[in-house]
Structures are given as C-alpha cells and as structure tokens.
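**Student:** Sequence and predicted structure are below.
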Amino acid sequence: MALPFPTDDPFLIGYYEPIHMECDAPNLPVTGEVPKALRGTLYRNGPNPQFAPRGRPHHWFSGDGMLHAFHFDEGRVSYRNRWVRTPKWFMENANGEGMSGSLSHRHLTDPALLELNSTVANTNVIWHGNRLLALEEAHAPFEVDPVTLEPRGYHRFEDKLPGAMTAHPKYDPVTGELIFFAYAASGRFTSDLMLHVADREGRLQRSVHLDAPFPSMVHDFVVTRTHIIFPIFPLTGSMERATNQLPPYAWEPDKGTHIGVLPRDGTAADIRWFTGEPCFVFHAMNAFDDGKQIVCDMMKYDVPPLFPRPDGSPVSNESPDARLVRWTFDPTGNTASFTEQLLDDRPGEFPRLDERFAMSQYRHGYFNSAPVTEGVKGGAARGGIAHIDLITGRTAEWLPEIGDYCSEAIFVERHADALEGDGWLLSVIWRGNQNRSDLAVFDAADIAAGPIALAHLSHRVPAGFHGNWRNALG
C-alpha cells in the first residue's frame, strides 16, 4: 500500500504538492482569444513524486519527472500529462511505494534502486534532432514520444555519450548544433567536466575532457558565437560528506568563483580561468561577444538557495534572492578578473529570451519576478513575469493575484522572420485560491497588459522547472 504524503513538508504541499493522475483534455475552455498563428506544443517538466519519498525534509529537486504538454492549433488548446516512465518509475511502480530518499537522504534509498542508477528526468525537456528529450543533469537524456509522451528509453547518441548530460544544453540557432556538458564526468563528486557538441541531426561530433578547480554543482553554462563559458561556484560536492550522512553538496565560499572560458573549437589546453567573489548562478539568460569582450547575463545569488553549509546549517537566515547581472570578460587581456553590472534590482529567476538570438547580441529578456522558492509562502505572496529591454534598461512587469504563481515564461516568435521580441510569452499560472492552473498567453511586447488568452485546467500543474516550445510541422 502506498504511504500518504506528509502534510507539513513545504516542497510537498501547496504549489509543490504532486498530482496523482495522468489525463488528457482535448479541448480546454479558453478565455480571450488564442492567436491562430500559435501552432505547436509547449512542453513543461518538473518533479512530481509518484510515491512519498523517504526522509525529511524533502528536496524540491528530487521526485519523478512529469511532462505537461499543451498543444495549440487553430486557436484551440489541448492538454496531456504523463510521468516520465524511467527505470526508477517502473521499479517503484511495481513495488507499490517509494524506494528513494531525496537529494539529501541518499542513504535511505533502497540498494536495488541505487544499483539501478536511474534518471528522474525531471528538470527540462527539449526538441532536437527529431527527438523529444527529458533531462536532468546526473544521467543521459531520456527520450519520450512527442505526441503520446510514452517512454522510448535513454538516448546516448549512438552509444557515443559515455555519461550524463546537463539539463541546460544550448541550441545554436545559426548552425543547429546542440552544445552540452556533464560535470563530475569521471564519477560522483569528481572535479572534471566533459564537453560535447552534436550537429543539427543529433549526431555527436566532438567531445573535450576538462579539469575544473574543484568538484562543484554546475547547473548551467553559457555559449557565444566564439566561446563556451563554464562557471564553477563554491557549491561543492564531497564524497566524504555523502558517505557520512552530511550534505553531498554544500556552500564553501572560501573557494571563490572560477569562470572557465574556452574557444568553441578549443582543446583542454586552451581554457582560461577568471576568478571572482563567491556567488552562485542556477540560470543564465544569454551570452554574446561584442567584438572585443565576452558578455554574460546571469541570475546571480550571493549565496545559494536550497543548499546548506558543510555541517548542514543554513547559509542564510532568509531565503536567498537572485538578481540579473551582466558579467564582462576580456579574453585577450592580462587580467584574471571580470566586471559586474546590475541590470535589474528585483528578485527573479528562470531567465529566458527569444531563442533565435541565443549566443548573439540581443535586446529582450524575460524572467520570473519573484524568488525561486516564493511559492512556499502560498497565499501570502505571488510570482509574476518581467520583461527587460537591455538597450534602454526599461522594464515591464505583470503580477497575478496574491496567492498565484507564474511558471517560467517561454517565448514563441510570431513567425520565422519576425523582429526580435515580436511574439508571445507562454506561462502556466497556479491559481492558489482555486488550487488549479491556467495556461496564459501574453503579447511579449506588452506583458503589463496581462494575458490575452487563458486556457483553463481543472487541476493543478505543480511548481516545475523548465519547458520549451516545438513548432508544428508544416
């Protein structure tokens, strides 16, 4: 018999509470008018534990992946959700109850599940090389059918991918390449990285093994037209801690921040390291070369959220906030430092852009205008969406009602040749007072006016992480 979920764990209740069903809704009710030019599918991914996990407190990053697909066609919106049926999902499903400890309770995981070494595939979902891939950063991608969301199994690039793949690969809109990496490339908590490049058809073309200053959680990275930038923050990994029931990943600020800059066609010998004050970044907005320098726009924390110090004590008395900053590097200079400029002073997370301008100079950025864990406040707070014009510095913001929270906003261009920022933003909004969700469509040029259309679900889409858009074929 499946055990009940706890009712006092902040990442298993309210906005974060998992749903226990899979369903199909072929024609969602709509308020407003969905643009008929919106043709394709929005896929979203996030943790949705099938069974109550072992150990408390539960870590938000744990839990089986669940995909939510919203399909747009001729002004209609349909919906389908499915768990990502990974080997872990199947083992626990057959067992009838949870067998896994969350991120900080690996010692409570059943030995059979540890030996399985399965992905949870709960962080991101991308379309590349005619494959839909569910991602998390400790394992190979997991392929699912783009229509039914049924499992197709691990995708290892014709057995050329020896290990894991980041949940944040970078798609080059000019070449069609997919650039990605794995940290702890030689085994748990090792300090090395493995860089990979696949062509537009999804064939692995190149791999480079790199050494980093120390073992670190490297959640995201950035790429420009000429360089690849690897940020190594002092959120360190430790096998010694993990085997002694201490935090596997913990904040050690004395190690500082190290940023590795590698030419796109470079070898391990070509990487150059810059250093800075301790900080942490989960997500980057974009990066580009301005002719002489490398510019990286990042959501920066002074200390990381959701992770403790090595002894398990909290890094801060308050939940840390991230703010959008711009880092500038001189790859030809003789300094190992870089400069920082604050771009916007409001707390935020989940930065996005018009992906046609990824790796290039760009103007428009979008992000959630609330701290990443604001949802634990339930009806006492809210989470909206912000737009920043990086040329003028002007910002716009839309805020829902108190108790409502917007997911990461995904940009969809009006048509292939539309100007940058000419299109729509799509976000799933949790209506806290009603405990259900809406899919919202915004005019990306005027988000402050609020949604131009809402597709209504009768159930909640739990707080998730990332999603992407796939244009309709034909």
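**Tutor:** Noted; the coordinates are in hand. Computed from a prediction, not measured in an experiment: that's the story for all the values here.

**Student:** Only C-alpha atoms from now on, for both contacts and neighbour counts.
**Tutor:** OK.

**Student:** Against residue 327, how distant is the residue lying farthest from the centre of the chain?
**Tutor:** Centroid-distance maximum for the chain: residue 334 at 34.2 Å, with CA atoms, centre = their mean. Relative to residue 327, residue 334 is positioned 17 Å away (CA to CA, to the nearest Å).

**Student:** What of residue 278?
**Tutor:** For residue 278, the distance to residue 327 - CA to CA - is 14 Å.

**Student:** Look at those two and report which has more neighbours.
**Tutor:** When residue 278 and residue 327 are compared for neighbours, residue 278 comes out ahead with 20 against 15, by other CA atoms under 10 Å.

**Student:** wait, that one sits on residue 257?
**Tutor:** Yes - if you go by CA atoms under 8 Å, residue 278 and residue 257 touch, sitting 5.0 Å apart.

**Student:** who touches both of those two?
**Tutor:** 233, 234 (CA atoms under 8 Å, 6 or more residues apart in numbering).

**Student:** Tally up the residues packed near residue 445, please.
**Tutor:** 15.

**Student:** Residue 447 too?
**Tutor:** 21.

**Student:** Give the full set of residues in contact with it.
**Tutor:** 385, 386, 387, 396, 397, 398.

**Student:** ok, and here's another one to check against it:
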Amino acid sequence: MLQVIGIPDACDNLAPIPMECDAPFLQIRGELPRELNGTLYRNGANPQFASPNAHWFFGDGMLHAFRLENGRASYRNRWVRTPKWLAEHDAGRPLYGEFNMKLPDAPRSAPDDGNVANTNIVYHAGRLLALEEAHLPMEIEPGTLATRGYHDYGGVLKGPFTAHPKIDPVTGEMLFFGYNAAGPLKRTMSFGAIDASGHVTRLEYFKAPYAAMVHDFIVTEHYVLFPILPLTGSLWRAMRGKPPYAWEPGKGSYVGVMKRGGSTRDIRWFRGDACFVFHVMNAWEDGTRIVADVMQSEEAPLFPHTDGRRTDPDKGRARLCRWSFDLASNTSGFSRSYLDDISGEFPRIDERRAGLRSRHGWYACASPETPTLGMLTGLVHVDGDGTRRARYLLPAGDTIGEPVFVPRTPDAAEADGWLLTVIWRGCENRSDLAVFNAADIESGPIALVQLGHRVPDGFHGNWVAN
C-alpha cells in the first residue's frame, strides 16, 4: 500500500492494481465523437511490491492507454520495465525502500538505479517518453506499451530530466530542465532544448539559490522561468535520518527569469514569501510583464517540516493563483493573487496556446466538503482572466484525474473540442474514461468508456492523435 503523507483519510483508489491486461472491446455509454481518433496515454504510481516507508511519488510507473477510433474504444496497461522494476520482478520481492534507495538486504547485483518512470508520458519527435524527474526519459513503444529503454539523445543527456517539458506549439521545440543535475540534493540545475526533429540543440547548467524539489517550470514565447520554492533538499538531513526533502519556509521563494535566446548566466532572480506550486496552467507576456497562472498552496503538501512534523493539510490545498513579474521595474518582488477559492490540481489548457495568451483552462477540483489533495471530485473551467465559467461535481464517493484537452480538428478554435479524464466509481470500484464537451462541462460527460477494473489515481497523461 502506498503511504500518502499529508492526506488524511486518503481515498482507496491510491492503492495499486496487481495486473496487466488488454481489453479490446469496451462498452460505451453515450456516443464517442467520431473525430476522436487516437490514444490517451496516462501514467501513475503503481508499486509492484509493498515497500517500507513507500511514498505515493515513488511507486513503479504504470501506463494506461485508451485507444479511441471510429466510435470504438480499447484499453491496455503495462508497467514501465525500469531497471528497478526488472530487478524486483526477478527477485519476487521489494529491493528498494524510502526514496527508492536500496534496502539493506538487497543483493549486490541489484542496480543502484531507482527510476520508476511514473509521472508523465509525452510524445515528441516521433518518440513516446515516460518521464520521472530524477532520471532520463524511458522510451515506450506506442500501442504495445513495451519499454524500449532509456533515451539519452545519442549520449548527449546524462542527468535528471523534468516530467514537465514544454513543447512550443509553433516551432515544435521541446524545452526541459533538471534539478539535482550535479548529484542528489545539490543546487545545480540543467536547462536545455530539443528541436522538432529530436536533436538536442542546447544544454546549460546553473546554480539555484538553494537545493529544492522543482516539479514544473514556466515558458512563454520569449522567456523561461524557474520557480525555486522552499521544499528543500538537504544531504545533511538525509545523512542523519531526517527528511531529505522538507518544507523550510524561512528560505523564501525565488523565481529565475531568463530570455529563451539568452544564457543561464543572465538569469534574473525575483523573490517572495514562501509558497509552493506543483503545477503551472499557462503563462504569457503582456507588454513588459510576464503573467503565469499556477496552482499555489501556502505550504508544500505531502512532505513534512524539517523536524518531521506534517505540514498543515489546509495550508497545503492548492488554488488557482496569478503571478505577475514586471521586467521593467527595478524591484526583485513579484505579485501573487488568488483567482478562486476552490481547491484543485492538474491544470491544463488547449496546448496549442502553450506560452501564449489563452482564454480557457481546466483543472480537477476538490469537493467543497473535502477540500484536500487526494480527493479530487470534479472539474472547473476558467476563462483567460481566471474567472470560473463552470464546475462539474461527481457523485459522492467518486474521484477524477487530470483533464486532457483534445481539439476537434487541428485548426479548430481554442476550446472547441473535448476533455478526456479518468473517473473512479467508488461504489463499483472500477473506472470510466469520461469524455466532456470542453466548452460545456456542466452538462456532464457526453460519453463514458467503461472498464471492468479500476485505474488508480495517477499523475499525468497526453493525447496522441492517429
């Protein structure tokens, strides 16, 4: 069972499922749009074996693929065959514990590589990549979900690679970063770019103000922003049996701003009070300002204070917040203002507007009765000002995953298309793939693809058209 730090009464759908399976013909309630032809790939933690002090973030990656074509639907799931997964599979027991470090009784032959490849799955330059921010991408065979192995871009990349790269909708360039780039719990970070044909065109290194867990970053048409927030990493703590990553608000928050055509040597650091962000919705330029909409919390959820105390679940709930950076000012501060009081996570946009001014966004939200991370029970649709346009709540006991937008056609207007998301039916202990009209979520799903088993609450996914 996964330990979920900071989530009291965590929902049962965080538990792993023990099997891989194929379901070639799924039942459908409603009617799937005929224009939906492709595959929704989804990734999440699904440990092969129960492990001591396991954390939700460090379970083995399991991929789920929903293939939709001509009104029909099929499903397949597979674990990512990382070196860790293969070693434990051969041993028939767990070999790795907290933060995927080898257990004392693990055989010497077990690899030191604790990669779980469990956070995201993206398609770029003809390759499907399972991502987890502490390691290189794992290449996956589309359709079969077979693991092809690490993809290091011809030996150019060697260190950590973010689970949230940004793909430029105009050029097809993929920007990425990595933290712990000079070793575990160190403040050196990397930044790079991969062109639309899959070649690394840039790779630089820089030092952050302090070592931190940096899950996401911000990209606009002409700028890159690196949020360094006080979920700090400390080798000193780790060597003394204390939390390697912990909430340390006294460090404050930093955001580094760099021109995309510039150098990491020229990063300008803005500062603010302590806060935390796992995920960015979108960002854009407005004259001399950069505006970013993020899901901000007052404390980092799921991780403890430096002395081991749990953080406050209420302060750990994320809400949509707007950051603004005035590049023409002489100050080092930036403004932050909450746009709504609804708790939520996993924000998404029409990716054709990534880094540009967008007029629509969506995220999974918590129920007003249980506003904590881990109990996401609905969807929210916001406009470009962050104003709530609509909300849809599930029946009591059900939970929902990240919404993924799919345009009706490649040149359709922004938000003209569908939202795809996985719903767990708590009373039936199984899952549906739900299809919503993206512009009218309040009316509920227009189609439900019904599975006979559940898909555990996971992390991220993306649509790949045929």
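**Tutor:** Okay, I see it. This one's a predicted model, so the numbers in the text were calculated from it and none came from an experiment.

**Student:** Could you measure from the equivalent of residue 50 of structure 2 over in structure 1 over to residue 463 of structure 1?
**Tutor:** Following TM-score structural alignment, the counterpart assigned to residue 50 of structure 2 within structure 1 is residue 52. Taking CA to CA as the measure, residue 52 of structure 1 falls 17 Å from residue 463 of structure 1.

**Student:** Only the buried residues of the top helix by length along structure 1, if you could.
**Tutor:** Counting residues, the longest helix in structure 1 under DSSP state H turns out to be helix 87-95. Applying a neighbour-count criterion of 16 or more other CA atoms under 10 Å, one finds 87, 88, 89, 91, 92, 93 buried in helix 87-95 of structure 1.

**Student:** In structure 2, point out the residues matching it.
**Tutor:** Under TM-score structural alignment, the match for helix 87-95 of structure 1 is residues 83-91.

**Student:** what does that stretch rub up against?
**Tutor:** Residues contacting stretch 83-91 of structure 2 (CA under 8 Å, 6+ apart): 48, 60, 94, 95, 96, 110, 111, 113, 114, 115, 116.

**Student:** Kindly report the same for stretch 455-472 of structure 1.
**Tutor:** Looking at stretch 455-472 of structure 1 with CA under 8 Å, 6+ apart, the contacting residues turn out to be 15-19, 28-31, 39-48, 68, 77, 123-127, 350, 375, 407-408, 410, 412, 428, 430, 435-440.

**Student:** Can you tell me the SS state at the equivalent of residue 185 of structure 2 over in structure 1?
**Tutor:** In structure 1, the residue matched to residue 185 of structure 2 (TM-score structural alignment) is residue 189. Secondary structure state of residue 189 of structure 1, per DSSP: H, G, I helix; E, B strand; the rest coil, is coil.

**Student:** Verify the stated contact: residue 189 of structure 1 with residue 240.
**Tutor:** No - using CA under 8 Å, residue 189 of structure 1 makes no contact with residue 240, being 9.5 Å away.

**Student:** Out of the two, name the residue with the larger neighbour count.
**Tutor:** residue 189 (21 against 12).

**Student:** which residues of the stretch 201-350 of structure 2 fall in helices?
**Tutor:** Listed in chain order, the helices of the stretch 201-350 of structure 2 (DSSP state H, counting those that start in this stretch) span 235-239.

**Student:** which residues in it form strands?
**Tutor:** With strands called from DSSP state E, counting those that start in this stretch, the stretch 201-350 of structure 2 shows them at 218-219, 223-228, 231-233, 245-247, 253-259, 268-272, 276-286, 289-297, 319-326, 335-348.

**Student:** Please apply the same query to the stretch 1-150 of structure 1.
**Tutor:** 24-25, 30-32, 40-47, 65-73, 76-83, 124-128, 131-135, 142-144.

**Student:** Leaving out chain neighbours, which residue sits closest to the match of residue 185 of structure 2?
**Tutor:** residue 237 (5.1 Å; CA to CA, 6 or more residues apart in numbering).

**Student:** which residues sit in contact with the one you found?
**Tutor:** Per CA under 8 Å, 6+ apart, neighbours of residue 237 of structure 1: 189, 190, 215, 216, 217, 248, 249, 250.

**Student:** can you rerun that using 7 Å?
**Tutor:** 189, 215, 216, 217, 248, 249, 250 (CA atoms under 7 Å, 6 or more residues apart in numbering).

**Student:** From those, keep the buried residues only.
**Tutor:** When these are checked for burial by 16+ other CA under 10 Å, the buried set is 189, 215, 216, 217, 248, 249, 250.

**Student:** To which residue of structure 2 is the fourth one aligned?
**Tutor:** I take that to be residue 217 of structure 1. Looks like residue 217 of structure 1 aligns to residue 213 there (TM-score structural alignment).

**Student:** Excluding chain neighbours, give the residue nearest to the equivalent of residue 146 of structure 2 over in structure 1 in space.
**Tutor:** Using TM-score structural alignment, the partner of residue 146 of structure 2 in structure 1 is residue 150. Excluding its sequence neighbours, the residue lying closest to residue 150 of structure 1 (CA to CA, 6+ apart) is residue 144, at 5.4 Å.
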